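# With the sequence up front, the predicted model follows.
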Amino acid sequence: MSTAIILVFALLLDAALGEPKWLWDRLPHPAVLMGRAVSALDRTLNTERAPLLSGLLTLALLMGGAYLIGWALTFLGSIFQVIIVAILLAQRSLVQHVAAVASGLRVSLGDGRRAVSMIVSRDTTNTDASSTARAAIESAAENLSDGVIAPAFWFLIGGLPALMVYKIVNTADSMIAYRTPKYEKFGKAAAYMDDAMNLIPARLTCLLIAVPAGLARQWPAIGRDARKHRSPNAGWPEAAMARAIGVALAGPRAYNGEMQQFPWVGEDGKRTLGPRDIDAALSQLWRAWGIMLGLTFLLALLGTT
């Protein structure tokens, strides 16, 4: 099978099955194994001596190991590649986690807060219903890029080796790229590499949300909104999502008990949000996924990858 055909089947398999609990209760998920690798190198190499160089060495070891594992897995054949790629995609699990926030809010604010705390790093202890819904929608947009479009993109570019490299970089970024005394320098290489590898996928995700929503002519405005975001990449899918469903995203929120005044993305959108707005975001996730599937199928027909 070509790379594109493998990806088509993997996208469909992930959408159909997601993350089977019965399987991952018995076996460690690849994301867990990647996390263990990052943690092991963090414990071993993250010292006060030359933290920038240690972080760079950590990243090089992780990327090199991921590439070799990806290369070795290609010899298992196309069917196994379909399964592996499906495992490393996250469309269905993303939808399920975000939908759980809407379901929770329909029961009580506490249930909504508990559900959203599973998918965001911000402090959700005292969030109101609108902030809880907003966090879920932002997570939906950002993780569509990080968990679906970017892995698919890198698999199309370089097969399993490139996909594995992307996933380990993304994992390292989520674990060690913090602006704290321990990680400020050590995690810098991972942070920059993650930004670089998400540069194109984030903007592609933005397009996949914007085009079916009829926002192609608003691209300059979406770009202005995206550049308000603290992240060089996450702002793009969030800006498209904000305009696609008519809401304001980002804005003030609490981290580690402290309120931080971030600018609004899509500031003209409504700011009182609820479960229906989450439902609207979920529809956008499936539209973007469907277009990605269609484009991949077209590539398969053309035989370009």
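Thanks, I have the structure now. Numbering: from 1, shown residues only.
# rest of the way, CA atoms for contacts and neighbours
Noted.
# residues contacting residue 237?
141-142, 145, 202-203, 205-206, 209, 226 (CA atoms under 8 Å, 6 or more residues apart in numbering).
# The protein: strands as residue ranges?
Counting by DSSP state E, the chain has these strands, from start to end: 249-250, 253-255, 258-260, 264-265.
# deepest of the ones you listed, which one?
Mean neighbour count (mean count of other CA atoms under 10 Å) peaks for strand 249-250 among the strands of the chain, with a mean of 27.
# List of residues touching it?
Contacts for strand 249-250 (CA under 8 Å, 6+ apart): 134, 138, 229, 238-239, 242, 262-267, 271.
# Also stretch 289-301?
Stretch 289-301 is contacted from outside by 2-5, 7-8, 11, 91, 149, 208, 305, using CA under 8 Å, 6+ apart.
# which of the contacts of residue 237 tops the neighbour count?
residue 209 (32 neighbours; other CA atoms under 10 Å).
# State the distance from that residue to residue 14.
Distance of residue 209 to residue 14, computed by CA to CA, to the nearest Å: 20 Å.
# Format the contacts of strand 249-250 as CSV; extra columns: distance to residue 122.
Formatted as CSV, the contacts of strand 249-250 follow (distance: CA to CA, whole Å):
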residue, distance to residue 122
134, 12
138, 12
229, 15
238, 16
239, 19
242, 19
262, 13
263, 16
264, 16
265, 17
266, 20
267, 21
271, 18
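# Put this next to the previous one:
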Amino acid sequence: MYFDIALIAYITDRIFGEFTFIRHPVVLMGDFITAFEKRFYRDTIVRGFWLVFWLLAAVLALVTPISLIGNPWILGIIASTGIAGKMLYTSVSNVLNDPQSIRYLVSRDTENLSESDINKAAIETYAENLSDGVIAPLFYLLVFGLVGLFLYKAINTLDSMVGYRNDKYEKFGKASARLDDVLNYIPSRITAVLIVTLFGKLGKLRQTWRYGALHESPNAGYPIAAMAFSLDLSLGGVTSYFGKMKEKPYFGKGRREISDGDVRRALALQWKLDTLVIIVLAAGVIV
């Protein structure tokens, strides 16, 4: 296991966040996806499969030689670009000062959201992206090294760009969406366990599992339900996407009116998570 590289990557991300002087690897992946789609798009499963194949082949060809570098510091700094912990925390925190910035974080319609709805969206995206942006990348880095990390990021980026169930991407994005579901199965559940544990609500784990399974995504509901039960809130509910109201289940049994203070309580998880992750990774390095 790559404890040393993971430790350096996690700490580097927490201190420096995104390196703005370079073109981010995820942006480069997005450029590849956009270019492929413009030239080869056809709403078929086969064409979507080839998009996945060629992006993963390109990532593998580029990252494998880099992964052979023997210096864990260099590898750790490179790997930090695949972890989005500081950016996630900062982005959700900014919603408290600029509620309209929520439109940059979620895919739901944001024009007519109430203050409570904005706060709910902030907490939901924080919980869900703790899995996608922090725990999952760290998991694949720790188990499979730099190659595993960036292959995961490629699939996650594919899902975020084409993995939608709509007229354009129903078939073209199916391979991307299914692969993302598979890769996030374990990390999403690890994230849920971490949330209830760090909030001292381990007794809510069974309810978290039951409510998490209500989400249409096989993974997203678990960290959201974990956050809801940890904060004694009800998240989810009817939400507008692309001008259409969507009936979503509620996650949790608590209060439905969400305040700024609830967002701050959710964000208070970060220092506990940082402490736990650094201790576990450091112990792995020492052992």
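Received the coordinates, thanks. Quick caveat: nothing in here was measured; it's all calculated off a predicted structure.
# Narrow the contacts of residue 237 of structure 1 to those in helices?
Among these, the residues falling in helices (DSSP state H) are 141-142, 202-203, 205-206, 209, 226.
# So which residues of structure 1 form helices?
Counting by DSSP H, the helices of structure 1 are 3-17, 21-24, 30-45, 51-73, 78-88, 91-107, 109-116, 129-144, 150-176, 188-210, 219-226, 235-245, 275-302.
# Tell me which of those helices sits most buried.
The most buried one of the helices of structure 1 (mean count of other CA under 10 Å) is helix 235-245, showing a mean of 28.
# Report the aligned residue range of structure 2 for that helix.
Aligning helix 235-245 of structure 1 against structure 2 (TM-score structural alignment) gives residues 221-231.
# now stretch 276-295 of structure 1: which residue numbers in structure 2?
If you align by TM-score structural alignment, stretch 276-295 of structure 1 falls on residues 261-280 of structure 2.
# give the contact list for the counterpart of residue 178 of structure 1 in structure 2.
Following TM-score structural alignment, the counterpart assigned to residue 178 of structure 1 within structure 2 is residue 164. When contacts are counted by CA under 8 Å, 6+ apart, residue 164 of structure 2 touches 170, 173-174, 177.
# hang on, residue 173 of structure 2 packs against residue 163?
Yes - with contact defined as CA atoms under 8 Å, residue 173 of structure 2 and residue 163 form a contacting pair (4.5 Å).
# The two: who's more crowded?
Per other CA under 10 Å, whichever of residue 173 of structure 2 and residue 163 has more neighbours is residue 173, with 28 against 24.
# Over in structure 1, tell me which residue corresponds to the more buried one.
So, by TM-score structural alignment, residue 173 of structure 2 is matched to residue 187.
# can you check residue 25 of structure 2 too?
With TM-score structural alignment as the criterion, residue 25 of structure 2 matches residue 30.
# Please apply the same query to residue 80 of structure 2.
In structure 1, residue 80 of structure 2 lands on residue 86 (TM-score structural alignment).
# Who are the contact partners of residue 9 of structure 1?
If you count contacts by CA under 8 Å, 6+ apart, then residue 9 of structure 1 has residue 82 around it.
# So it versus residue 150 of structure 1, what's the distance?
Going from residue 9 of structure 1 to residue 150 of structure 1 by CA to CA gives 17 Å.
# what's the answer for residue 293 of structure 1, then?
In terms of CA to CA, residue 293 of structure 1 sits 13 Å off from residue 150 of structure 1.
# related to what we said a few turns ago, and the contacts of stretch 289-301 of structure 1, which is closest to residue 125 of structure 1?
Within the contacts of stretch 289-301 of structure 1, distances to residue 125 of structure 1 taken as CA to CA reach their minimum at residue 91, with 27.1 Å.
# Surely the closest one touches residue 144?
Yes - using CA under 8 Å, residue 91 of structure 1 is in contact with residue 144, at 7.1 Å.
# follow-up on the earlier one: okay if I get the strands of structure 1 as JSON lines plus distance to residue 68 of structure 1?
Formatted as JSON lines, the strands of structure 1 follow (distance: least, CA to CA, whole Å):
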{"stretch": "strand 249-250", "distance to residue 68 of structure 1": "38"}
{"stretch": "strand 253-255", "distance to residue 68 of structure 1": "37"}
{"stretch": "strand 258-260", "distance to residue 68 of structure 1": "41"}
{"stretch": "strand 264-265", "distance to residue 68 of structure 1": "40"}
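# give the contact list for the aligned partner of residue 52 of structure 2 in structure 1.
Matched by TM-score structural alignment, residue 52 of structure 2 corresponds to residue 59 in structure 1. Residue 59 of structure 1 sits next to 169, 172, 189-190 when contact means CA under 8 Å, 6+ apart.
# try it again with 7 Å
Listed by CA atoms under 7 Å, 6 or more residues apart in numbering, the contact set of residue 59 of structure 1 reads 189-190.
# Could you check how far it is from residue 33 of structure 1?
For residue 59 of structure 1, the distance to residue 33 of structure 1 - CA to CA - is 16 Å.
# what do you get for residue 68 of structure 1?
Taken as CA to CA, the span from residue 68 of structure 1 to residue 33 of structure 1 is 15 Å.
# How about residue 286 of structure 1?
Residue 286 of structure 1 is 29 Å from residue 33 of structure 1, by CA to CA.
# now swap in residue 82 of structure 1 and tell me
19 Å.
# follow-up on the earlier one: which member of the contacts of residue 237 of structure 1 is positioned nearest residue 118 of structure 1?
residue 142 (14.8 Å).
# which one is the aligned partner of residue 138 of structure 2 in structure 1 nearest to, not counting chain neighbours?
Residue pairing (TM-score structural alignment): residue 138 of structure 2 is matched to residue 152 of structure 1. Spatial nearest neighbour of residue 152 of structure 1, excluding adjacent residues (CA to CA, 6 or more residues apart in numbering): residue 7 at 7.0 Å.
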